[in-house]
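Q: Give me a 3D structure for the following:
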Amino acid sequence: MQTITVGPSRIREAVTMREAIDAVRAGFLDLAAGEFEMPTRTALRDGQFLVMSAHHRATASAMIKTLSLNFARTPAITGTVVWTETGRTDSLVADAGAVTTLRTGAAVGVATDLLAPADAGRLTLIGAGAQAPDQVRAVHTVRPLRELTVVATDPRRAEKLAESMAPELPGTHIRTSADVAAAVGEADIVCCATNTTDPLFAASALPARVHVNAIGSFRPTMRELPDELLAHSTVVIDELDAVLEESGRSATRSRRAASPGTTSSNSARRCPRPEHRGASGPCSSPSASPCRTGPSPACWPTSSWPDRQTTSPPNHLTAQPPDHLTARPLGHRPVPPYASTVAAGGPGAAARRGGPARRPVRRRRRTRGAGR
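A: Below you'll find the predicted structure:
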């Protein structure tokens, strides 16, 4: 029996951002196909400790990630990821800080690739903490950046981040700003990576067509996006139960504002997988696991978009969306034309607003704060 330990530098050497994005995309597909058992993560001490677990049926492997979060220290995110499988006696222990920032960035990359316009090249990043560099790397991987604007409460941190990213972004105009409204008003893509409890900007500050990724709100008291944006955008999430559990107040309020009458009760949800759907609609699976693992995670409220439920596998993650659509997001709910989209993953969200996106062959999430 052997325990293999992998530190931050080795993780970075072993996995490029492109490889991480491809792996996360494949993971979401498996998640939607019911290949994972993945309970909603456990939050202790009001989110200062997070415990996540997952079992991948296809490989008979499992992992447990434990995080400690303290935004007053450096690094703010520490912990371990322990991976094991039934066919081996050894196990792997990896640095959770590096895995978390890489994975969260990769999820943003998947979302941006699926939802942002093909010609998007101006990014405004709000936040200059540990998650920030991988947000930029991920967006740049799928949408080469012409301009990067960094906004942070501490101008020195914004300048430091801008300087550190310059060697990785040759040809990109990089600047810092203290004016959030002006910075987001000029963006094609906005990434929010903060631990704020108040919305970072007003919805009116955004341009008519924009894609927004929000990863920082992993507790119900945290909020990065204004209600108006969530209520008038198409919101895309990766795990509905996690959002309702961890960002429940603003998510529920905003969804109700957008779709009056929508309910989040289990009895009102309909499973998108035909083999689990009973004659009357609600999931008839004897096990809740397969129906609680998908990006949507298995059951969108039936009062919301009842005619838009899909029963096919999530080929929308790899297939080209029609011109008038921003792409079918990570869940099983298509994005309607002429709508903003907020892509939300786990506790985070991503949004897009604007008229028809004109893109030939491409597409889009939301990400998750201190995500899996």
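Q: okay, CA-based contacts and neighbour counts for the rest of this
A: Noted.
Q: Now do whichever helix in the chain runs longest: which elements does it pack against?
A: Ranked by number of residues, the top helix in the chain under DSSP state H is helix 96-115. Using 3 or more C-alpha pairs under 8 Å, 6 or more residues apart in numbering; DSSP states H and E, the elements in contact with helix 96-115 are helix 8-14, helix 17-32, strand 61-69, strand 77-85, helix 132-142, strand 210-214.
Q: got the angle for it vs helix 17-32?
A: Inter-element angle recorded for helix 96-115 and helix 17-32: 80 degrees (by axes from the mean of the first three to the mean of the last three C-alpha atoms, to 10 degrees).
Q: please give me the structure for this one as well, since I'd like to look at both together:
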Amino acid sequence: MPESTFNHPLFGPVRFRTASKLKWIRGDSISFVSGFDEADIVPLKIPQLAGIDGANNGHLRFHKRGHAQLLRSFEEIAQHGLLHHIKTCAGTLSKRLRKPVGGGLSKLPSNHAFGIAIDLNSDDGSMGGSVAPVAPIFQANGFLWGKSFNDPMHFEVNTFVSAGALAAEGAEAVQPQFIACGQKVHNRGAPPEAFLTELVEWGRGADDEVFERNDVFDIYSSVVSQLGPWRGELHRRAVMLEVLRVLAGFESSWKWDAGRDVTNPSSGTPCTEEAGILQCSGNSMAFSPHLRQLLVDAGGDGTCESFIRTTKSNHRFALEYCARLIRVTTKHHGPIKNGHIHSWLRRDAVDEFMRYLGHD
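A: Sure thing, here's the model as predicted:
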């Protein structure tokens, strides 16, 4: 049966295995081998959930270090008269692999397996979007809202907060979700939150192979001094997101529909014209046949003209294409080739991306 190690942002290295004997299966059941004590997931009673469908009359299992902040969240929801927004509860503990919203395979354990996540209003027709009025309360108590990765039913512990700290802090203003990731890039300003949200959503659903090790001098080789050493698959995903965050700032100031670089005298043909937020050009498809196939799979006809149109209109394609391109060459983008992005890459942004990527 497949077995792997996951470097969890809250618990550190955790060894686990899946139930399947031969291959990885989306959402497969898992068991922990080492690094995580399941005895820390213990029962608690949330009085406010009594009578809520799926909540087992308020009796749930949750990691003991998160009890205080979960209880505090529901207490404040009730105090603010917002409890009526919670219609159903899909539970907390589920020992399984992540199930990305996009339907792809993930080889990472869900945070439900660690007993630090809860799903609310999953059957409201908007994947839990109706819980929006209570989200700021969860966020103020150390939870991350799944809306940032297109899973609004989902709340999970982002930082453990003790009962004493909650009592001392009281009800404070909610901090923005993106802090480290929202840092400015050179003279381009700060990335829009909408861009960061789409970036995280893509990163959660992208195939594992986009981030796996290879024998080419690629983007990971280029930025290892700034962001390495690599600490596993989740860390490599987060590093890629940080590279794309900074590169998009340099190339277009985060404009999805950016056109050609008018200062480049060689970009006057469809195949040399830069396009989109990451300013890739159609001639870059020559670096790998897989890149042209990616365009075709996205609905293009394989020509440079369709590359320009698709890159500007299909955000997921733009991110995926650039990520795969910089895995085979670091010479297509001047800011990478000339080392301009490197001093703007942030380890704290990578850590923040890891927290956002490690959810389900």
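Q: Please state their TM-score.
A: Remark: TM-score between the superposed chains equals 0.25 [TM-score structural alignment, normalised by the length of the second structure]; 155 aligned residues with a C-alpha RMSD of 7.0 Å.
Q: right, so of the helices and strands packed on helix 96-115 of the first structure, which gets closest to Ser177 of the first structure?
A: Taking C-alpha to C-alpha, helix 132-142 is the member of these nearest to Ser177 of the first structure, at 15.2 Å.
Q: by contact count, what packs against the closest one?
A: helix 17-32, helix 96-115.
Q: which of those sits most buried?
A: helix 96-115 (a mean of 28; mean count of other C-alpha atoms under 10 Å).
Q: Quick one: work out the angle between it and strand 210-214.
A: Counting by the same axes, to 10 degrees, helix 96-115 of the first structure lies at 160 degrees to strand 210-214.
Q: Taking strand 77-85 as reference, get the angle to helix 96-115 of the first structure.
A: Using the same axes, to 10 degrees: helix 96-115 of the first structure against strand 77-85 is 80 degrees.
Q: Give me the next element, helix or strand, following helix 96-115 of the first structure.
A: strand 122-126 (DSSP states H and E).
Q: can you pull the buried residues of that following strand?
A: 122-126 (16 or more other C-alpha atoms under 10 Å).
Q: who are the neighbours of the strand or helix carrying Glu305 of the second structure, in terms of helices and strands?
A: Assigned by DSSP H and E, Glu305 of the second structure falls within helix 304-313. Counting contacts by 3+ C-alpha pairs under 8 Å, 6+ apart, helix 304-313 of the second structure is packed against strand 274-275, strand 280-281, helix 315-325.
Q: now with 10 Å?
A: strand 274-275, strand 280-281, helix 289-297, helix 315-325 (3 or more C-alpha pairs under 10 Å, 6 or more residues apart in numbering; DSSP states H and E).
Q: just the angle between the last one and helix 289-297, please?
A: For helix 315-325 of the second structure against helix 289-297, the angle between stretch directions is 170 degrees (the same axes, to 10 degrees).
Q: which of the residues in helix 315-325 of the second structure are buried?
A: Buried residues in helix 315-325 of the second structure (16+ other C-alpha under 10 Å): 315-325.
Q: That one to helix 304-313, inter-axis angle?
A: 110 degrees.
Q: Show me what helix 315-325 of the second structure is packed up against.
A: Under the contact criterion of 3+ C-alpha pairs under 10 Å, 6+ apart, helix 315-325 of the second structure touches helix 193-205, helix 219-227, helix 233-252, strand 280-281, helix 289-297, helix 304-313.
Q: Just put the ones you listed in a markdown table and tack on mean neighbour count and distance to Ala168 of the second structure.
A: Compiled in a markdown table, these are given as follows (neighbours: other C-alpha atoms under 10 Å; distance: least, C-alpha to C-alpha, whole Å):
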| stretch | mean neighbour count | distance to Ala168 of the second structure |
| --- | --- | --- |
| helix 193-205 | 20 | 30 |
| helix 219-227 | 17 | 36 |
| helix 233-252 | 24 | 33 |
| strand 280-281 | 24 | 50 |
| helix 289-297 | 17 | 53 |
| helix 304-313 | 21 | 48 |
